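Novice: Let me see the structure of the following:
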Amino acid sequence: MSASMGRLLTAMEQRLYGQKTNIRLMAAALLAGGHVLLEGVPGLGKTKMARTLAALTGGEYRRIQFTPDLMPSDITGGVIYHTKENEFQTVRGPVFANLVLADEINRSGPKTQAALLEAMEERQVTINGATHRLPEPFLVVATQNPLEYEGTYPLPEAQLDRFLFKLILDYPGEEQERQILRGHVPFATERDQAIVPELTLDEIRAAQAHAAEVVVEDSVIDYITAVIRRTRESKRVQLGASPRAGIAILMASKAWAALEGRNYVTPDDVKLVARPALRHRLLLTPQAELEGGSSDHIVQETLASVPVPR
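Specialist: The predicted structure follows:
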């Protein structure tokens, strides 16, 4: 792991208590060039996690609050006519940033959610027929409340499939909650205390290039393939993992290995990233849901049933 990434992880762990694994997975997503969906009940620090990552990486940061009346053009931008200049001008929306926080993304309907699809997949936005490239690195961190909460819209499968990871934030342990209370700083005070970035955009790009060069042996490729295909064979799964899910596991495994200071991927890396990479991509049958099953259980059973390469 590079010294800059080490500083980033340390700084985030000092500000976010009880989220060590999720923090490392966020850093892995950054290295892999993927996007992250954070799910948890209100008040667990989802927005703070994204805001902290943005401040420590020093890139341009934009926050979009998703509401039922939010329009796609409020995200991507549009073309307006300036009477003074007597011409049309393109106004870029908040999606043109290095880190975009899509806060409470499931508060808006599918039409507005879909405004992010092109940006997340192709790193570009089309406005009035013209294509505009997004800055690099580009990372979308979306937060959502559990679906049983009032006023939420489930994300379509195509939208979910664009996220590299879905991370679940749960209540902290007792000691961790004490740390949160001891270290609490009002937001107004925190905002005035400028956070010094721990790495530059050039360092992020260099770290991403290093992660992309991590070696993956054929036996590990075969292991990932077997895991992906096994999810489609389960009778409790209505929609199994797609080839894009396999690519997500591959890229995430390489990024995790880079964070661990290795230039090769192990089956343990695959196991570690499989659950956050697959949990939002599997659609269970109604019967499995009635029986209390979850995609996490399916992933764990799948990993247990596939022989690990030696």
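Novice: going forward, measure contacts and count neighbours with C-alpha atoms only.
Specialist: OK.
Novice: all strands for the protein, in order.
Specialist: Per DSSP state E, the chain has strands spanning 36-39, 61-65, 77-82, 87-92, 99-103, 124-127, 130-133, 139-144, 165-168, 237-239, 283-284. These are given in chain order.
Novice: Who are the packing partners of the second one?
Specialist: This points to strand 61-65. Contact here means 3 or more CA pairs under 8 Å, 6 or more residues apart in numbering; DSSP states H and E; on that basis strand 61-65 packs against strand 99-103.
Novice: Show me how far stretch 5-23 is from its chain's centre.
Specialist: Taking CA atoms, centre = their mean, to the nearest Å, the mean C-alpha location of stretch 5-23 is offset from the chain mean by 16 Å.
Novice: Just the residues contacting that stretch, thanks.
Specialist: Residues outside stretch 5-23 that contact it (CA atoms under 8 Å, 6 or more residues apart in numbering): 24, 27, 45, 49, 52-53, 56-57, 167, 169, 172-173, 176-177, 179-180, 198-199, 259.
Novice: ranges for the helices of the stretch 151-300 of the chain?
Specialist: 157-160, 174-182, 187-192, 201-212, 218-231, 243-259, 267-278, 286-290, 295-305 (DSSP state H, counting those that start in this stretch).
Novice: one more to put side by side:
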Amino acid sequence: MSDLTVPAATTPRTSPPSIATAGELRASGHTARGVHTEIRENLLTALREGRDPWPGLHGFGRTVVPQLERALIAGHDVVLLGERGQGKTRLLRSLVGLLDEWTPVIDGSDLGEHPFEPITTESRRRADELGDALPVAWRHRDERYAEKLATPDTSVADLIGDVDPMRVAEGRRLGDPETIHFGLVPRSHRGIVAINELPDLAERIQVAMLNVMEERDVQIRGYVLRLPLDVLVVASANPEDYTNRGRIITPLKDRFGAEIRTHYPHELDAEVAVIRQEADLVATVPDALVEIVARFTRGLRGSSSVDQRSGVSARFAIAAAETVAAAALHRATTQGEEHAVARVVDLEAALDVLRGKVELETGEEGREREILGHLLRTATAETARARLGGVDLALLVEAIEDGALVTTGEQVSARVFLDALPVLGESDLYDAVAERFGATNEGERASAVELALEGLYLARRISKDSGDGETVYG
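Specialist: Model prediction:
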């Protein structure tokens, strides 16, 4: 991840204003306001108008979001604490939407200073010399968000700045403030700076942040620059009791106005929404199978066999859905299917490639496949019961008890599977199952009926035999 990240735009970008000088800007009636005030006023406007300031976030509406909104209204810097894959970075990046779309800056300024409020020696000199002719440029809100992934090798120069030897070589005195090359935090003046995995910063580097967080000035190799930095500092961190890679030093933690705990989605619908939003699916994955993946992920988070300090990331569920879709596309390609649609049999593919993403408790190592398989079967049974409640499958059970066999597998096409289903006389049972799942083609129809068969097996009403890439219900 680069130090500077431009979040994806949620709305089309408009053209910047045509104002080109400080005089024109003053004549337009424009007033300068600090970034905390800007965010507060834009947030309150969105809430007043009933607009969602947090697009794409699911499961935080009654917990994390209200806490964050109150912190921003109070003008606090914020640190988010939570396990991996809880959406901390996404939440931080969504803050960009609370900035004005375009803001004026002194053209050529290193720190993006406001034309009415220059803070560096060079910008103040230019403002005095040029007056109303001071050139103005316009900066989009995406350019006012800087993101740094904290690593143990991050230096004070990266975050705060250092003396630039090239400027000294050009003839400037070593004590001249213009010899300083500013780091990420000063360059985020009038914007947002986000530090991911804050405990990974060496403690001496965290100390360098203390003045920035409280006095809003910077100290570089003996220089004390009274720069009234206007910046919102936000950070994310995993719980220290799990990572053990470092800690947030107490003085720095004290300078964050708000410490907010994130969490995994509490509701199944939110879990499904996250998967649907984030997964890049190369084939159709019916809603029922996405629900199975969501229930499976939630089951892992509640399992005593899984190390809950490490968490089970939302990325696990996303990767699982993408793997299931890939298995469906693989089958459709080799078997010449018109529609690539995932079925229950494709869920097994996820177990084989994802078991390394889950950390088990001590003593459970080596049982990944067994534990994940059990939880996947539980999730499938729960989904089948929820989706097929009220559908009488007795005729299908009777046909199988009378000797009918139904074969499926990772290389059995939907057409072959459907043709092998036992004839149930005049019954429209298969149509009823397909309708319950909203199936519109034979691939989706096969997926629905296969889930019904798996549900019967898990309810111990029929048997199943698997081997050599085939599964036979009988």
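Novice: re the thing from before, tabulate the strands of the first structure in JSON lines, adding columns for distance to K20 of the first structure and mean neighbour count.
Specialist: As requested, those are exported to JSON lines (distance: least, CA to CA, whole Å; neighbours: other CA atoms under 10 Å):
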{"stretch": "strand 36-39", "distance to K20 of the first structure": "14", "mean neighbour count": "23"}
{"stretch": "strand 61-65", "distance to K20 of the first structure": "23", "mean neighbour count": "18"}
{"stretch": "strand 77-82", "distance to K20 of the first structure": "36", "mean neighbour count": "14"}
{"stretch": "strand 87-92", "distance to K20 of the first structure": "35", "mean neighbour count": "12"}
{"stretch": "strand 99-103", "distance to K20 of the first structure": "20", "mean neighbour count": "25"}
{"stretch": "strand 124-127", "distance to K20 of the first structure": "32", "mean neighbour count": "18"}
{"stretch": "strand 130-133", "distance to K20 of the first structure": "33", "mean neighbour count": "11"}
{"stretch": "strand 139-144", "distance to K20 of the first structure": "17", "mean neighbour count": "25"}
{"stretch": "strand 165-168", "distance to K20 of the first structure": "12", "mean neighbour count": "23"}
{"stretch": "strand 237-239", "distance to K20 of the first structure": "31", "mean neighbour count": "17"}
{"stretch": "strand 283-284", "distance to K20 of the first structure": "28", "mean neighbour count": "18"}
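Novice: For S295 of the first structure, which of those strands is the nearest?
Specialist: Comparison of those against S295 of the first structure by CA to CA identifies strand 283-284 as nearest, at 7.0 Å.
Novice: Output the residue interval of the second structure matched by that closest one.
Specialist: Using TM-score structural alignment, strand 283-284 of the first structure corresponds to no residues of the second structure.
Novice: Can you give me the neighbour number for the equivalent of L57 of the second structure over in the first structure?
Specialist: Aligned counterpart of L57 of the second structure in the first structure: L16 (TM-score structural alignment). Using other CA atoms under 10 Å as the criterion, L16 of the first structure is surrounded by 18 other residues.
Novice: same thing with P267 of the first structure?
Specialist: Counted with other CA under 10 Å, the burial measure for P267 of the first structure works out to 17 neighbours.
Novice: So the closest residue to it other than its chain neighbours versus I247 of the first structure, what's the distance?
Specialist: Excluding the flanking residues, the one nearest P267 of the first structure by CA to CA, 6 or more residues apart in numbering is V220, at 6.3 Å. Distance, V220 of the first structure to I247 of the first structure, using CA to CA, to the nearest Å: 13 Å.
Novice: who's more crowded, these two?
Specialist: Between V220 of the first structure and I247, V220 has the larger neighbour count (other CA under 10 Å), namely 19 against 16.
Novice: In this structure the more buried one contacts D269, no?
Specialist: No: here V220 of the first structure lies out of contact with D269, judged by CA atoms under 8 Å, at a distance of 9.9 Å.
Novice: The strands of the first structure: which one's closest to S2 of the first structure?
Specialist: Go through the strands of the first structure one by one with CA to CA and the one that ends up closest to S2 of the first structure is strand 139-144, at 20.0 Å.
Novice: average distance between the closest one and the second structure?
Specialist: Following superposition, strand 139-144 of the first structure is found to deviate from the second structure by 0.8 Å on average (mean CA distance after the TM-score superposition for the first structure).
Novice: Where in the second structure does that strand fall?
Specialist: So strand 139-144 of the first structure sits over residues 232-237 in the second structure, by TM-score structural alignment.
Novice: if we can go back for a sec, most packed of the helices of the stretch 151-300 of the first structure?
Specialist: Comparing the helices of the stretch 151-300 of the first structure by mean neighbour count (mean count of other CA atoms under 10 Å), helix 243-259 comes out on top with a mean of 24.
Novice: Please tell me which residues of the second structure that helix aligns onto.
Specialist: Here helix 243-259 of the first structure fails to align to any part of the second structure, judged by TM-score structural alignment.
Novice: which strands and helices sit next to that helix?
Specialist: So helix 243-259 of the first structure, by 3+ CA pairs under 8 Å, 6+ apart, packs with helix 20-32, helix 201-212, helix 218-231, helix 267-278.
Novice: could these go into TSV alongside distance to R7 of the first structure?
Specialist: Rendered in TSV, the data for these read as follows (distance: least, CA to CA, whole Å):
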stretch	distance to R7 of the first structure
helix 20-32	11
helix 201-212	12
helix 218-231	30
helix 267-278	22
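Novice: so which of those gets nearest V237 of the first structure?
Specialist: Each of those was scored for nearness to V237 of the first structure using CA to CA, and the closest is helix 218-231 (7.2 Å).
Novice: what's that closest one aligned against in the second structure?
Specialist: On the second structure, no counterpart of helix 218-231 of the first structure exists by TM-score structural alignment.
Novice: Point out the one among the strands of the first structure that comes closest to E190 of the first structure.
Specialist: Of all the strands of the first structure, the one in closest proximity to E190 of the first structure, counting by CA to CA, is strand 61-65 (16.5 Å).
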